[in-house]
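[1] For reference, the sequence and a predicted model appear below.
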Amino acid sequence: MVAKDPLFGHWTAKKFSATVLDDIWPEVTFFTLVATVVSVVSLKTSVDLGVSNQLLTVLGLVLGLVISFRTSSAYERYQDGRKMWTNITVASKNMAQMVWMHVPVERTFPAGSSEAPMSVLQVTIEKKTMINLIQAYAVSVKHLLRGEQGAYYRDLYPLISFLPRHANGIPGTIAAPDSDSELLPLWQIAETDGFQKLRESYTPQTTGGPRKMTDATMVEKVASGSDISLQITPERNGPALTKPCSYDPEAVLPVIESEYVLKPARNPPHASLYDFFPFLRLFRWLWRHLSGKPRHDNARTRKRKAFSEIAESQIPLEILLVLSNYSAYLLKHDLIKPAIGSGLTNNILSLTDSLSNLERICNTPLPFAYQAHLRMSVWIYLLLLPFQIYSFYQIITIPATAFASFLMLGFLEIGQEIENPFNYDMNDLDLDHFCLAIQRDLAEITASATEIPFEHIFSKLNTPLAPADVRHAEELSKMDVYSMHGDDATPSGNHSLRKILVDGWKRVDMDTRKKT
């Protein structure tokens, strides 16, 4: 996400790609050439191509209002997407705090229960695993919105790899029964997802040496029967014109045994010549039809899309089902209070609601008739513009038409770009940053102690009654009854404590106000 003002400072390719100039320049050039032809013919010949401009004012006002509405509606979808990710962040942190702080680590069950007692370590592993699933939910939503189906990604698979794969599979393994019909929905893979299945599963070592092996090399080694002992290096495809990534979403995640080649956490599409010279697509279309070569529908290009045709909530929904089942388990065995159980349920429902709203934004484009009619109206307006303003501007018609086409086409393209803010374009939402921010927050929550630090409260570093009383807590805690420092006239006890608290309020109220 590029938020800095691009008009000032050093211009870079990154800033240029954040604009829409690389998308609208062919159209701007075309309408400028039309204006040039009109001006040259009118100047060099006896034919005057200028016409009355009465229609210009009416059409310009209508198009201006429609384009403004188009841009506003697209920006509203952009803001809604950001709000939904804020809701996911808030709900994720709330759930993590409830699980980490309120689920007891000492777990015993009544006599006769089928549940076996669990040690503190086992309960801690259980709670940390559920919090990892909360993180996996955000990562899975990121891949979902980008149209990246399946669970086999390096930032997602390590977080959910322990979940069962088959209805009757062996727990804790990827061993499959004889029939793939028992494969659970979470692990269903379509042929169009583009995952490469390994001939045999592998377990790379997690220590020793830098990461040197790519997925392609690993597939070759597995096919040839060679030993695999190195971790996998994420392949960074996609040029600098897509959203750059100065961080590694896979850096702190382990490499887990898998039956498919894991795709990188970021997989931006390649930019081709057709993205910068759209008119060349006509020649590609003609060549494809004349040569009889099939069209590759699964080829990923940098062309901006206002919506995704394949976004489904399968993996995020499966994760939410596991979290909901865990909440029900805690309530069933009276491990948490009903209020905490309600909090967990409400946050799970909030995640479900956010997912549905994100799918709505991602799957619902503006009606085709509206977009096509608006685009054609702008083209016709810009095509007739040189004829209507030539009588007044003469040779200035050329730059005036260029500026008008730049202005109107630019706003149309901006609306097209931000309508679906979940891809890899420079102006899209930085979903990787959002997911890593959630990951850091969840890690911070699990790093905190679950016991109240009483031994730290009554220390010399704590001055709870400041500014009225600057004595530290260790000295104050040694008193049987509170008494104000150096004031023998005031009786000791709650009255004295109340007085010092009121005095502290007066000092804070007076000393923190702006002096006039």
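    Yes, it's here.
[2] contacts, neighbours, all on C-alpha from now
    OK.
[3] I'd say Ser258 and Lys197 touch.
    No - with contact defined as C-alpha atoms under 8 Å, Ser258 does not count as touching Lys197 (9.3 Å).
[4] So for these two, which sits in the more crowded spot?
    Ser258 (20 against 13; other C-alpha atoms under 10 Å).
[5] which one is the more buried one nearest to, not counting chain neighbours?
    Ser201 (5.9 Å; C-alpha to C-alpha, 6 or more residues apart in numbering).
[6] you'd agree that neighbour is in a strand?
    Yes - assignment of Ser201 by DSSP: H, G, I helix; E, B strand; the rest coil places it within a strand.
[7] What separation do you get for it and Trp187?
    15 Å (C-alpha to C-alpha, to the nearest Å).
[8] what does Ala3 give?
    Counting by C-alpha to C-alpha, the gap from Ala3 to Trp187 is 38 Å.
[9] here's the one I want to compare it with:
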Amino acid sequence: MKKTSWFSLILQLKGSVVTAIIYRVIGCGLFGVLITVLYQLKLPVSQPSVDKIITSLALVLGLLLVFRTNTAYERFWEGRKCWGSVIISIRNLSRQIWTSVLEKQPEDRAEKEALLRLLLAFSLAMKLHLRSEPVNEELVELMSQKQYDKLKLTSNPPLEIIFWIGDYFQIQSERNCLDTYQMTAFNNLLNNMVEALSGCERILKTPIPLAYVIHLKQLILIFCLILPFQMVAQAVWLTGLIVALISFALFGIEEIGIEIENPFGRDANDLPLDGFCDTIRQNIEDLTHMETSTGFKG
């Protein structure tokens, strides 16, 4: 992993939430300046009595923001664990297929290689499925044209690939190229892949409750708009800057939760799904270049 200096990260815009919240922060800061101008014009805008309201709101906001961020990170981490399970299952499955499935006919080796490509295709199809993207040319070289055409018509491409892999195991079992214990182990690994896919779909299709999202935004806005009335007498011309800094903190924490709650996209803060698929591709390519395989017994 590339090491980045502390100061470089402070100035880095890519991956930060600054661009998403900057207009809200500026708006709150300008509102603070407006209150200061009204105060200088001797209008009764200074209201120190709202201090207790601000204290109560700060406590509630702190709890809500912590809960919001923790909930979003749990979704992010759950997505990472699901993809970790996919990688582990594919590694184990590809290794066992390569070393355990008997090769009784000359074409059996080619069929095993085709199946390993389907394991890679599963990861790519899962990535596209979670991004709501259609089946594309990434998958063309990993399967037959007939399979590719069929995959484009299905609503859940990764699950369809699982069915194809399961069919292969059933055929090999009927040919006595797999024993009962191996068949059970293979099916367990396939089940793990389906569970991981379902876990990711659960994250994708279960949004944070809208009422919670709306209420949190309303409270943050109310808090930022009340602040200038409480501090203008003491801060005077610094009121706008202080309000902007506080709103930057609050809006930033909220935006972080929004940014990571769906970790399957292409943003800088999303999971590196392309990297995961590249890892699987490299693992399978390394495996197929090994000589160890249950050889043809003619």
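    Now that the structure is in, tell me what you want to look at. This structure is a prediction, so every number in the text was calculated from the model and none was measured.
[10] TM-score of the superposition?
    These two chains, once laid on top of each other, score a TM-score of 0.92 by TM-score structural alignment, normalised by the length of the second structure; 292 aligned residues with a C-alpha RMSD of 2.0 Å.
[11] neighbours around the residue nearest to Ser258 of the first structure, how many?
    15.
[12] Could I get the buried residue list for stretch 113-126 of the second structure?
    For stretch 113-126 of the second structure, the neighbour count (16 or more other C-alpha atoms under 10 Å) marks 113, 115-126 as buried.
[13] Stretch 152-159 of the second structure too?
    Buried positions in stretch 152-159 of the second structure, judged by neighbour count with 16+ other C-alpha under 10 Å: 157-159.
[14] what's it in contact with?
    121-123, 125-126, 129, 134-135, 151, 160, 194 (C-alpha atoms under 8 Å, 6 or more residues apart in numbering).
[15] about what we covered before: looking at the buried residues of stretch 113-126 of the second structure, which is nearest Ile26 of the second structure?
    For these, the closest approach to Ile26 of the second structure (C-alpha to C-alpha) belongs to Met126, at 40.4 Å.
[16] most centrally placed residue in the second structure?
    Most central in the second structure under C-alpha atoms, centre = their mean is Pro263, positioned 1.5 Å from the mean C-alpha point.
[17] Test my guess that it contacts Tyr73.
    No - taking C-alpha under 8 Å as the definition, Pro263 of the second structure is not a contact partner of Tyr73, at 9.3 Å.
[18] Just put the contacts of stretch 152-159 of the second structure in a markdown table and tack on distance to Asn92 of the second structure and secondary structure.
    As requested, those are exported to a markdown table (distance: C-alpha to C-alpha, whole Å; DSSP: H, G, I helix; E, B strand; the rest coil):
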| residue | distance to Asn92 of the second structure | secondary structure |
| --- | --- | --- |
| Ala121 | 16 | helix |
| Phe122 | 15 | helix |
| Ser123 | 14 | helix |
| Ala125 | 19 | helix |
| Met126 | 18 | helix |
| His129 | 23 | helix |
| Pro134 | 28 | coil |
| Val135 | 26 | coil |
| Leu151 | 25 | helix |
| Glu160 | 20 | helix |
| Val194 | 15 | helix |
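[19] What's Arg360 of the first structure aligned with over in the second structure?
    Under the alignment (TM-score structural alignment), Arg360 of the first structure pairs with Arg202 of the second structure.
[20] Can you name the element that comes right after the helix or strand its match falls within?
    If you go by DSSP states H and E, Arg202 of the second structure is part of helix 180-205. The helix or strand immediately downstream of helix 180-205 of the second structure is helix 210-235, counting by DSSP H and E.
[21] Who are the packing partners of that following helix?
    helix 18-40, helix 51-100, helix 239-260 (3 or more C-alpha pairs under 8 Å, 6 or more residues apart in numbering; DSSP states H and E).
[22] quick one, that helix and helix 18-40 angle?
    Between the axis of helix 210-235 of the second structure and that of helix 18-40 there is an angle of 40 degrees, by axes from the mean of the first three to the mean of the last three C-alpha atoms, to 10 degrees.
[23] Once aligned, what mean separation remains between helix 210-235 of the second structure and the first structure?
    Once fitted to the first structure, helix 210-235 of the second structure is off its aligned match by 1.2 Å on average (mean C-alpha distance after the TM-score superposition for the first structure).
[24] so how far is that helix from its chain's centroid?
    Chain-centre distance of helix 210-235 of the second structure: 30 Å, with C-alpha atoms, centre = their mean, to the nearest Å.
[25] buried stuff in that helix?
    Judged by neighbour count (16+ other C-alpha under 10 Å), helix 210-235 of the second structure contains these buried residues: 216, 219-221, 223-233.
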